[in-house]
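Engineer: Fold the stuff below for me.
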Amino acid sequence: MASELIEKYNVPGPRYTSYPTVPYWDEQLFTREKWKNSIKKSFKESNSSEGISLYIHLPFCESLCTFCGCNKRITKNHGVEDPYIKTVLREWEMYCELLEEKPVVKEIHLGGGTPTFFSPDNLKLLIDGIFKQAKIAAEPEMSFEGHPNNTNRDHLKVLASLGFKRVSYGVQDYNAAVQKAIHRIQPFENVKRATEQARETGFTSVGHDIIFGLPFQTKEHIIHTIERTKELKPDRIAFYSYAHVPWVKGNGQRGFNEKDLPTAAQKREQYETGKQMLRDAGYVEIGMDHFALKSDSLYKAVEDRTIHRNFMGYTNSKTQAMIGLGVSAISDSWYGFAQNVKRVEEYQNLVNNGMIPVYRGHILTEEDLVIRKHILNLMCKLKTSWYTRQEFFNGLPDVLVRLKEMRNDGLIEIDSNYLKITEKGRPFVRNICMAFDMRLQRNKPQTQLFSMTV
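Structural biologist: Modelled structure (predicted):
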């Protein structure tokens, strides 16, 4: 039965870090002025009560990992650090001028690329520059993505002194053949060192990212990787499917052939094996693809019902406004989305000429806002309801029709006003969300836009 469900529901689908998803943004109606008005509105509503989040994209890497779908610039020239930081701080200054009063920063996440490509001194320069124009919340959530091969004790000490308490390390897989295929040679000893040094310097949450479905990967590789991971006992684990989208990312994901990838059934076996091992080791499954120890803040956020999902993935707490700084970064005002230009030179040119460097986005309609809440509920709480008029939208009867087969397959429990995803339905969260995705349903793509759901 499990293999039949995999075959049935293994279709291309979004990961729903936003709704509408990026391919369905209405870019024709989006303007820079509409975006500015959107972020000002959100800021006025929420700054004093909950503050804002910042995502800062640091795109540089010294080498290309062929599994990676991020926007990056490969270089060994560290002379790019200083001008890039100055541009990010100038972009932040423009937002602060737009917002009129000092923002309260509740959350900062440094992503990439490789944030630890930057020297510890330059990372300090960046964060100090952010807080010159902002207030820091009473209990901020500050985190970064670390590469175990180049995150050193100095990086960790400086970031800890600035208030960073969480780091996520990209582990992926410990098998040599897999590492060679994805161009990420990373011995266990490097991950062990980086994990231990993070704890020694004051980080209270250390996460590891593990990917299944990579080229040449087998169930035995997953078992080996998680056995080694258990030795280090990270506080949280992202255990997710490799997104094979070479038509989007070009040659970066063509370092291996399609035949080298596990089948959908093999990927599901890898996932089920890893999930059971993590549960046996004391990890609790959270939302989609995430696991945490009960002592970690992500688990506590589930208990407190404050867990949220945005372009950074799952996060401990919600802020209505999230500003993305840096090349390709995406911002979210709740009422709208905006993405910065993707080329470093264009980004720097726009900012240096006094322009907020967004090039596309979407202003949400009333229907979008309602559906967004339902998809967030499903992704974060595995349930949603429509008891009130505010939770209803005109397409809901059609959604319920699309969900009938999933109910018959035991993936969901549903009545006239309520939906809950079952344990059997957990692997198919993306498929269930797709039933609510009115923009996808009204305009189904003729070509493949998304990675496979299984």
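
Engineer: From here on, just use CA atoms for contacts and neighbour counts.
Structural biologist: Will do.

Engineer: Is residue 124 inside a helix or a strand, and which specific one?
Structural biologist: helix 120-131 (DSSP states H and E).

Engineer: between the helix or strand that that helix is followed by and helix 120-131, how many degrees?
Structural biologist: Downstream of helix 120-131, the next assigned helix or strand under DSSP H and E is strand 135-146. For strand 135-146 against helix 120-131, the angle by axes from the mean of the first three to the mean of the last three C-alpha atoms, to 10 degrees is 150 degrees.

Engineer: same for strand 135-146, what does it pack against?
Structural biologist: With contacts taken as 3 or more C-alpha pairs under 8 Å, 6 or more residues apart in numbering; DSSP states H and E, strand 135-146 sits against strand 104-112, strand 166-172.

Engineer: mind listing what's buried in the helix holding residue 124?
Structural biologist: Neighbour-count burial for helix 120-131, counted by 16 or more other C-alpha atoms under 10 Å, picks out 120, 123-124, 126-127, 129-130.

Engineer: what do you get for stretch 17-30?
Structural biologist: By neighbour count with 16+ other C-alpha under 10 Å, stretch 17-30 contains the buried residues 17-22, 25, 30.

Engineer: Do you have the strands of the stretch 201-350 of the chain handy? List them.
Structural biologist: Listed in chain order, the strands of the stretch 201-350 of the chain (DSSP state E, counting those that start in this stretch) span 205-212, 236-241, 284-286, 290-292, 308-310, 313-315, 321-325, 330-332, 336-340.

Engineer: let's see this one next to it:
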Amino acid sequence: MHTHTTPSAALDRRALSDFRALAGRIDGNGPRYTSYPTADRFHGGLDESAYHAALADCRAAAPAPLSLYLHIPFCENICYYCGCNKVITRDHGRSAKYVSYLGREMALTAAHLGGRRQVLQSHWGGGTPTFLNPAEMRRVMASLHEHFDLPADGEHSIEIDPRRVDFERMALLAELGFNRVSLGVQDFDPEVQQAIHRIQPFEETRAVVDASRELGFRSVSLDLIYGLPHQTTARFNATVERVLTLRPDRLSVYSYAHLPHVFKPQRRIDENALPSAGEKLDILVSTIERLTAAGYVYIGMDHFALPDDDLAVAQREGRLQRNFQGYSTHAGYDQLGFGISAIGAVAGRYVQSARTLDDYYAALDAGRLPVMRGFTMASDDRLRREIIGALMCNGVLDIAQIEARHGIDFASTFAAELADLDRLGADGLVRREPGRIEVTMLGRLLVRRVAMVFDRYLREDAARPPAAQPAANDGAQPVRFVPRYSRVV
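Structural biologist: This is a model prediction of the structure:
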């Protein structure tokens, strides 16, 4: 019988070597599973009345705490690689209007919840949330505090463009109650920065990290992207070495997928300058080796954290989860989404807001919540979401617990899935033992491939004739089981 290897154990060279060999062979489309079902399954059949029902159920669950996501779409300039829902402008008249409407959306939502519900996890994403000027940021935060209770000991994070903040702005963020910051870096190589239209000197980034530490932020996270034009293994290694001198608490290392037919700004990227598939794989393997050697825990997918970071602790203790921001320690709460394209997960329903400013404003002007589409989960969806979450987050599935919680016989319910899982077991991705399924070290590097086995919608797609198959438009992309850079919303 195999002894259990904790998911936080260091990746060994054999696992990385096997990953290098397998990644080219085990190929296909794969969701990131920040939700299950994935966002490409959302549909327009879930309307405002369905969201009202979800909020009523959420109200009945009081005083359970909430999670909250705010989408600030504005950016001053375009980064060519970006796949986020954004508005390029320098006009603060546009952001001032948006701030007013955010307040209206919060008021409408809170009215359905009754009372000021506690929010233990909040995140501002974008776009560039720090596009908002200090007065606008204060207005948004005042609206949040008017309608919700954000305790100081919760997790309150914001995405930052280091080119757009100084010490004074960082001090404001601390004053407003943010205690975690996520900085976009991508790459420090000047030629790469030129090619993606994002000039960001190392010293500029270091100044923001230093300010974060001086001001007492609990966590500093840096985002890198590999697969960008002019990147090589040696060049990206140089960026990683500079990042390590900053010693961020967390690191996200995203894969760039070149999809110019989907994201128009990518048409400005020179395809001939992109690294080959082999070079891109070498960059990833080299980065994993270097970060784990430097003491970072490989959390999974694209996330790394220092051993004492909350993510690493949660994984060691078997309570890591996933939500629309990726890996999380507070993903089990209902999540409200505010702003264009924001996604919420409330009482077994997913809801996504209108994607354009015009549609968002029109809904709120009519006194309606700006619901564009969503999904109501069935019992089978909840069952599979739990299985996928356990495998992706903690690397172990306790079959007896699943059977008891959902009233099923696992072997008969998932006969086809277990047969597929055995094929992955032959490749060394999983181990099946009596009463449990365990993801191996190698499997953690290809964990989306393991999770996909339990995705009923992918199975249904595969069973249809090719002409009848739906086009995936969120989270599923032809890459070697490393995600494209996207905040999902």
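
Engineer: just to revisit the earlier point, run the chain-centre distance for the helix holding residue 124 of the first structure.
Structural biologist: On the basis of C-alpha atoms, centre = their mean, to the nearest Å, helix 120-131 of the first structure sits 23 Å off its chain's mean C-alpha point.

Engineer: before we move on, what about stretch 262-282 of the second structure?
Structural biologist: Using C-alpha atoms, centre = their mean, the offset of stretch 262-282 of the second structure from its chain centre is 22 Å.

Engineer: Could you do stretch 380-395 of the second structure as well?
Structural biologist: Using C-alpha atoms, centre = their mean, the offset of stretch 380-395 of the second structure from its chain centre is 16 Å.

Engineer: What are the buried residues along it?
Structural biologist: So stretch 380-395 of the second structure, judged by 16+ other C-alpha under 10 Å, has buried residues 381, 383-385, 387-395.

Engineer: repeat for stretch 67-81 of the first structure
Structural biologist: For stretch 67-81 of the first structure, by 16+ other C-alpha under 10 Å, it's 67-69, 71-73, 81.

Engineer: hang on, the earlier thing: I'd like the helices and strands packed on strand 135-146 of the first structure laid out as TSV, including mean neighbour count and distance to residue 427 of the first structure.
Structural biologist: Shown next, in TSV, are those (neighbours: other C-alpha atoms under 10 Å; distance: least, C-alpha to C-alpha, whole Å):
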stretch	mean neighbour count	distance to residue 427 of the first structure
strand 104-112	23	27
strand 166-172	23	20
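
Engineer: Out of those, flag the one nearest residue 267 of the first structure.
Structural biologist: Nearest of these to residue 267 of the first structure, taken as C-alpha to C-alpha: strand 166-172 at 14.3 Å.

Engineer: so where in the second structure does the closest one end up aligned?
Structural biologist: Mapping strand 166-172 of the first structure onto the second structure (TM-score structural alignment) gives residues 180-186.

Engineer: Helix or strand: which one has residue 209 of the second structure?
Structural biologist: Here residue 209 of the second structure is assigned to helix 202-214, by DSSP H and E.

Engineer: Correction: the previous question concerned residue 149 of the first structure.
Structural biologist: Using DSSP H and E, residue 149 of the first structure falls outside every helix and strand.

Engineer: what's the matching residue for it over in the second structure?
Structural biologist: Residue 149 of the first structure maps onto residue 163 in the second structure, by TM-score structural alignment.

Engineer: separation between its match and residue 310 of the second structure?
Structural biologist: 27 Å (C-alpha to C-alpha, to the nearest Å).

Engineer: Please apply the same query to residue 401 of the second structure.
Structural biologist: Counting by C-alpha to C-alpha - residue 401 of the second structure and residue 310 of the second structure are separated by 25 Å.

Engineer: Just say helix, strand or coil for residue 375 of the first structure.
Structural biologist: helix (DSSP: H, G, I helix; E, B strand; the rest coil).

Engineer: In contact with it, which residues are there?
Structural biologist: Each residue near residue 375 of the first structure by C-alpha atoms under 8 Å, 6 or more residues apart in numbering is listed here: 16, 19, 433, 436.

Engineer: got the contact list for the counterpart of residue 263 of the first structure in the second structure?
Structural biologist: Per TM-score structural alignment, the equivalent position to residue 263 of the first structure in the second structure is residue 276. For residue 276 of the second structure, no contacting residues are found, by C-alpha under 8 Å, 6+ apart.

Engineer: Contacts only, for the counterpart of residue 108 of the first structure in the second structure.
Structural biologist: Aligned counterpart of residue 108 of the first structure in the second structure: residue 122 (TM-score structural alignment). By C-alpha under 8 Å, 6+ apart, the contact set of residue 122 of the second structure is 67-70, 155-157.

Engineer: can you check residue 433 of the first structure too?
Structural biologist: 375, 378-379.
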